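Asks: Fold the following.
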Amino acid sequence: MNNFIKRVGTTYIPVVDPEKSSKWYQEMLGAVENFRNDVKAILEFADQSFFLVKAQVGERSSFFDSYQQEHFTMTFEVDGIEQLTEFHEFLKKKEVSVGEIEDRGHPGNNFVFHDLDGNVFDVWSELSPTFKVK
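Replies: Below you'll find the model as predicted:
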């Protein structure tokens, strides 16, 4: 077994308007913008770097699973059910498209939300054990 890869450093998200999307991510997710031009915005949040890359209208980071349901490619973690509920309510008040909080049969609860461009993300109420240690 090799242990070369230590972490995910950057995630790329397709957006139509990097400036508008950057402002949305800053307001909704607490992102910090480190750079922006006409074709991309570089953000920092959730201990990671995110590039919002200008893409064609309709491009999404999600895919359709074997049940023909749109599926997210990323799950954000919060620290407990209280934070999950608070974040869910915050997004709803900001009129973000959010799903219901659900029990998926594993520890914790989840919900999904969409950004301005229709990219779907998941939120989980449990921090990963290795992240808790850090």
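Asks: going forward, measure contacts between C-alpha atoms and count neighbours the same way
Replies: Will do.
Asks: residue contacts, the residue positioned nearest the centre of the chain?
Replies: In the chain, the C-alpha nearest the mean C-alpha coordinate belongs to residue 121, at 4.5 Å (C-alpha atoms, centre = their mean). Contact analysis of residue 121 by C-alpha atoms under 8 Å, 6 or more residues apart in numbering lists 72-76, 112-114.
Asks: let's go with 7 Å and repeat that
Replies: With contact set as C-alpha atoms under 7 Å, 6 or more residues apart in numbering, residue 121 has these partners: 72-75, 112-114.
Asks: Alongside the first, I'd like the structure of this one:
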Amino acid sequence: MEKVQSNVRTPLLKKVHCNYIPVKSLEESAEWYEKVLGLKRFKDDGSIMVLGEGEWLFLLETKNEFTPNFFTDQWDGENYEMFSMTFEVDDIQLVYQNLQAHNVELEPIFDDGPCGLKFTFKDISGNKFHVWEDIER
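Replies: Presented below is the predicted three-dimensional model:
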């Protein structure tokens, strides 16, 4: 049996290739992601949505109501409903205004100094996401 080195210095995981998002209705969610976020469908059924740089979001219809949201005291106060994913954008104001125009549940844009501008929103299934713009570029 080959011995495994215990002090790995190089990360063994390269990047996140795709993400799986639980949704209540595949068709309604695919339409929402297209209409509200401007994502394109990779497959006709809408189960794969493509981001601007080609990453995939798999929309998977759940058998019960479930989101990747969770509660923590480690982020923004006690019992904070945490998001599981952050989307980087080039124009946070445009994204925010578009979400507002579609009556999406969202929090105000927050200027976090050198960490950039950010806000959170929820999709049609209640999945909470984080949006971030790097203003230091």
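Asks: Any idea what the TM-score is?
Replies: After superposition, the two chains reach a TM-score (TM-score structural alignment, normalised by the length of the first structure) of 0.81; 124 aligned residues with a C-alpha RMSD of 2.1 Å.
Asks: In strands only, show me the contacts of residue 121 of the first structure.
Replies: When the contacts of residue 121 of the first structure are checked against strands (DSSP state E), the matches are 75, 112-114.
Asks: Neighbour count and distance to residue 133 of the first structure added to the residues you listed, as JSON lines?
Replies: What follows is those, written out as JSON lines (neighbours: other C-alpha atoms under 10 Å; distance: C-alpha to C-alpha, whole Å):
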{"residue": "75", "neighbour count": "14", "distance to residue 133 of the first structure": "19"}
{"residue": "112", "neighbour count": "20", "distance to residue 133 of the first structure": "26"}
{"residue": "113", "neighbour count": "19", "distance to residue 133 of the first structure": "28"}
{"residue": "114", "neighbour count": "16", "distance to residue 133 of the first structure": "30"}
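Asks: mind putting those in CSV, distance to residue 59 of the first structure included?
Replies: Compiled in CSV, these are given as follows (distance: C-alpha to C-alpha, whole Å):
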residue, distance to residue 59 of the first structure
75, 19
112, 18
113, 17
114, 13
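Asks: so the top helix by length along the second structure corresponds to what in the first structure?
Replies: Longest helix in the second structure, counting residues (DSSP state H): helix 26-37. Alignment of helix 26-37 of the second structure against the first structure: residues 18-29, by TM-score structural alignment.
Asks: list the buried ones in that stretch?
Replies: Within stretch 18-29 of the first structure, the residues that count as buried by 16 or more other C-alpha atoms under 10 Å are 18-19, 21-23, 25.
Asks: Please apply the same query to stretch 88-95 of the first structure.
Replies: For stretch 88-95 of the first structure, a neighbour-count test (16+ other C-alpha under 10 Å) marks 88, 91 as buried.
Asks: Could I get the contacting residues of the equivalent of residue 127 of the second structure over in the first structure?
Replies: By TM-score structural alignment, residue 127 of the second structure lines up with residue 119 in the first structure. Residue 119 of the first structure sits next to 60-62 when contact means C-alpha under 7 Å, 6+ apart.
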